[in-house]
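# Mind folding the following:
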Amino acid sequence: MKQFTVITLLILCFISETTHAKAYTVENTYKKLIKQYPNITIPVQDNAADVSIKKGLIYKTINQQALTLTLFSPKQQQASLPLVVLVHGGGWRTGTPALFNALAIRLAQNGFVVATPSYRLSGVAPFPAAIYDVNDALIWLRAHHQDFAIDLNHIALGGGSAGGQIAALLAYNNGQLKQQAEQATSANVQALINIDGLSDFASDEALPFENDPSKKVTSASAWLGGRYEQVPERWHSASPINYITDESPATLFINSSVPRFRAGRDTAIMALKKHQVVNQIYQFADAPHSFWLFDPWLNDTVKIMTEFLTAQLKLQN
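Sure, this is the predicted structure:
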């Protein structure tokens, strides 16, 4: 009985190391940031009378877990519109699609169909499960494009923080990453928006944080199934920077003023330029990580995204 208790305590300690003290939500993040940024506000979401919101659309069921997405679109939609898929953040182990509700509503008001999928977090399934899930969400959306008036020729992937890394990895892979059933990914997208997501887990900028020796388990090591020195190949294979080619989609980086969350970005820009891929950077001068969840940054983020998406999707031949 005593041995069982000790083992149980060890398991509980491991679980506590691999989960956030608080869930990654807009409200919790607001409480964390309000002292340093007293002028921030949580965006109002009750002004969406002109947006159709479809919640709980099941795109996949795996191990008895239903994975869903929420779809946002203009109510007066007359024709097929470009699709933007936004992947939420949360260190690969927390967070929900609701984090993107405010941004998705505003993009829909600007003439886009927006999908925010859930995916399996690291406590349920480690890398690359989340990549497969978002890929399957794309497959489902393509299969139902007529139901939701989606223009199949104009699709963008985007995400914030961990979601930015997931979106970038899937967008840049474009068929290189295989599923267990040897099915190629469907992420042939025309644009990528990486909002404060890592481009290179193994970079000198990333390792001191993502492989922090003072922590038993980091968000990255929990998701990747081990520390860098234990499974270096997995850290490299999860880094979007290793998949940039001539076929990579036009890419927009939107960043906070926190260097940690743009690890690998500048090297990625060099690779994109080498392959003559359209690329842009917008970096806020004084903004925290998770800036896109709050006003005043949300307005500028939506404006920057809309201009980029309009150029890369709606006006593309």
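# use CA for all of it now, contacts and neighbours both
OK.
# For stretch 234-246, buried residues please.
Arg234, Trp235, His236, Ser237, Ala238, Ser239, Pro240, Ile241, Asn242, Tyr243, Ile244, Thr245 (16 or more other C-alpha atoms under 10 Å).
# Let me have those residues in a markdown table, extended by secondary structure.
Converted to a markdown table, those look like this (DSSP: H, G, I helix; E, B strand; the rest coil):
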| residue | secondary structure |
| --- | --- |
| Arg234 | helix |
| Trp235 | helix |
| His236 | helix |
| Ser237 | helix |
| Ala238 | coil |
| Ser239 | coil |
| Pro240 | helix |
| Ile241 | helix |
| Asn242 | helix |
| Tyr243 | helix |
| Ile244 | coil |
| Thr245 | coil |
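# Skipping its backbone neighbours, what lies nearest Ser221 in space?
Nearest residue to Ser221, sequence neighbours excluded (C-alpha to C-alpha, 6 or more residues apart in numbering): Arg227, at 5.0 Å.
# which residue ranges form the helices in the stretch 1-150 of the chain?
Using DSSP state H, counting those that start in this stretch, the helices found in the stretch 1-150 of the chain span residues 2-17, 26-33, 101-109, 129-143.
# do the stretch 151-300 of the chain as well
Using DSSP H, counting those that start in this stretch, helices in the stretch 151-300 of the chain cover 162-173, 207-210, 219-224, 232-237, 265-274, 297-309.
# Check which helices and strands the last one is in contact with.
Meaning helix 297-309. For helix 297-309, the elements it packs on are helix 101-109, judged by 3 or more C-alpha pairs under 8 Å, 6 or more residues apart in numbering; DSSP states H and E.
# Now do the contacts for Ala238.
By C-alpha atoms under 8 Å, 6 or more residues apart in numbering, Ala238 lies in contact with Phe127, Pro128, Leu169, Phe201.
# compare with the first, here's sequence two:
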Amino acid sequence: MKIFLIFTAILFILGCSTLAFNKAADVQKIENVVYKKIDGQSLGGDMYIPNLAGNKPAVVVVHGGGWTNRSGKMEGLSTKLARAGFVVYNITYRLAPESRHPAQMNDVSDALAWLYQHADKYEIDSSNISGWGYSAGAHLILMAGLDRQDAPQLRSIVAGGTPADLTRWPNSPLVLKLIGEPMAKAKTEWQDASPVNHVTKNSPPVFLYHGQWDTLVEPEQMALMADALKQKDIPVETYTVNFLGHILTYAMAGSAERRGIEFVRAHKASK
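Predicted coordinates for the structure are as follows:
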């Protein structure tokens, strides 16, 4: 009985904190908003728009799935972000092995450019657009957002379970599908497809989170990415999700997501 009461109290506290965190206006969802057509495909995503007056900050959300599928649809996170006051564009991209790197990165970059171009239509503050991805999506938003050169700069990036240095997995079948050639024959391409090699002095601030027990994308990948950012003096925060692996961190990382949302808020452009 005592254990039951403790468990009930925990559920009540979690429920109250969730209600407090999500207290916001209703969210309108517009499905399948296309940002480009290529290779016979219409690439787009779902737009989540909070019912708030005036221009709002936005986040482009990028799903995972080992670059080969959409196993992580990011719908729950997109809803959380919208309830927190962000316009969210939860996008799709071309998949490997039918499409090889840099196709996926180019798609994400084109989605970002499209959102900047259509900011007024969706009441978005174009000076406050950020990116968020998990797993393969974290890899892609970092690849597209760390070094945008002449493109509009992201305000911040949140990346979870990030494959940061692909050369650490020379025998990975997933990376092989993405690149199309084994590392022994295409080391330069594997290096070029690694976010750790694309940090510049102009890269946006980054929040990294990772499962402590992640055996698919080892936690050292977060350390490698953080070190690459620190070497260029880019603001970076890291967050370890204790006792969870790769999949469960995607599904249950509420604390990391809350910290990520706070990070994006903290790096908004001031008006």
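# quick revisit: over in structure 2, see which of the contacts of Ala238 of structure 1 survive.
Counting by both residues aligned by TM-score structural alignment, their matches' C-alpha atoms under 8 Å, those that remain in contact in structure 2 are Phe127, Pro128, Leu169, Phe201.
# so stretch 121-134 of structure 1 matches what in structure 2?
The aligned range for stretch 121-134 of structure 1 in structure 2 is 95-108, by TM-score structural alignment.
# Tell me how many other residues crowd Asn135 of structure 1.
Applying other C-alpha atoms under 10 Å, we find 21 other residues in the vicinity of Asn135 of structure 1.
# Contact partners for the nearest residue to Glu31 of structure 2 once chain neighbours are set aside?
In space, not counting the residues next to it along the chain, Glu31 of structure 2 is nearest to Asp46; the distance is 4.3 Å by C-alpha to C-alpha, 6+ apart. Residues in contact with Asp46 of structure 2 (C-alpha under 8 Å, 6+ apart) are Lys29, Ile30, Glu31, Asn32, Val33, Val88, Tyr89, Asn90, Ile91.
# quick one on the thing from earlier: need the counterpart of the residue nearest to Ser221 of structure 1 in structure 2.
Match for Arg227 of structure 1 (TM-score structural alignment): Pro182.
# ok so, going back, which of the contacts of Asp46 of structure 2 has the most neighbours?
Val88 (30 neighbours).
# What lies in contact with stretch 241-254 of structure 1?
169, 171-174, 189-196, 199-200, 236, 264-265, 267-268, 271-272, 275-284, 301, 308, 312.
# and with 7 Å instead?
Applying C-alpha atoms under 7 Å, 6 or more residues apart in numbering, the contact partners of stretch 241-254 of structure 1 are 172-173, 189-196, 199-200, 268, 271-272, 275-283.
# Which part of structure 2 matches that stretch?
With TM-score structural alignment as the criterion, stretch 241-254 of structure 1 aligns to 196-209.
# what do you get for stretch 273-283 of structure 1?
By TM-score structural alignment, stretch 273-283 of structure 1 lines up with residues 230-240 in structure 2.
# Which positions within the matching stretch qualify as buried?
Ile234, Val236, Glu237, Thr238, Tyr239, Thr240.
# Tell me which two in those residues are the farthest apart.
Greatest spacing in the buried residues of stretch 230-240 of structure 2, by C-alpha to C-alpha: Ile234 and Thr240 (19.4 Å).
# Can you give me the distance of the spatially most central residue of structure 1 to Phe100 of structure 1?
Centroid-nearest residue in structure 1, with C-alpha atoms, centre = their mean: Gly163, separated by 1.6 Å. Distance, Gly163 of structure 1 to Phe100 of structure 1, by C-alpha to C-alpha, to the nearest Å: 11 Å.
# Translate Asn173 of structure 1 into the numbering of structure 2.
Match for Asn173 of structure 1 (TM-score structural alignment): Asp147.
# Just give the number of residues close to that match.
Neighbours around Asp147 of structure 2, by other C-alpha under 10 Å: 20.
# what residues are up against it?
His198, Val199, Thr200, Ser203.
# now, among these, which is nearest to Lys80 of structure 2?
Distances from Lys80 of structure 2 to those, taken as C-alpha to C-alpha, are shortest for Ser203 (25.6 Å).
# To what extent is the closest one buried, counted in neighbours?
Neighbours of Ser203 of structure 2 under the rule other C-alpha under 10 Å: 24.
# do Gln78 of structure 1 as well
Gln78 of structure 1 has 8 nearby residues by other C-alpha under 10 Å.
# Check the gap between it and Ile150 of structure 1 for me.
Plainly put, Gln78 of structure 1 is 11 Å away from Ile150 of structure 1 if you go by C-alpha to C-alpha.
# One more: Tyr59 of structure 1?
From Tyr59 of structure 1 to Ile150 of structure 1 the distance is 16 Å (C-alpha to C-alpha).
# Which one's more surrounded, these two?
More neighbours surround Ile150 than the other of Tyr59 of structure 1 and Ile150, with 23 against 19 (other C-alpha under 10 Å).
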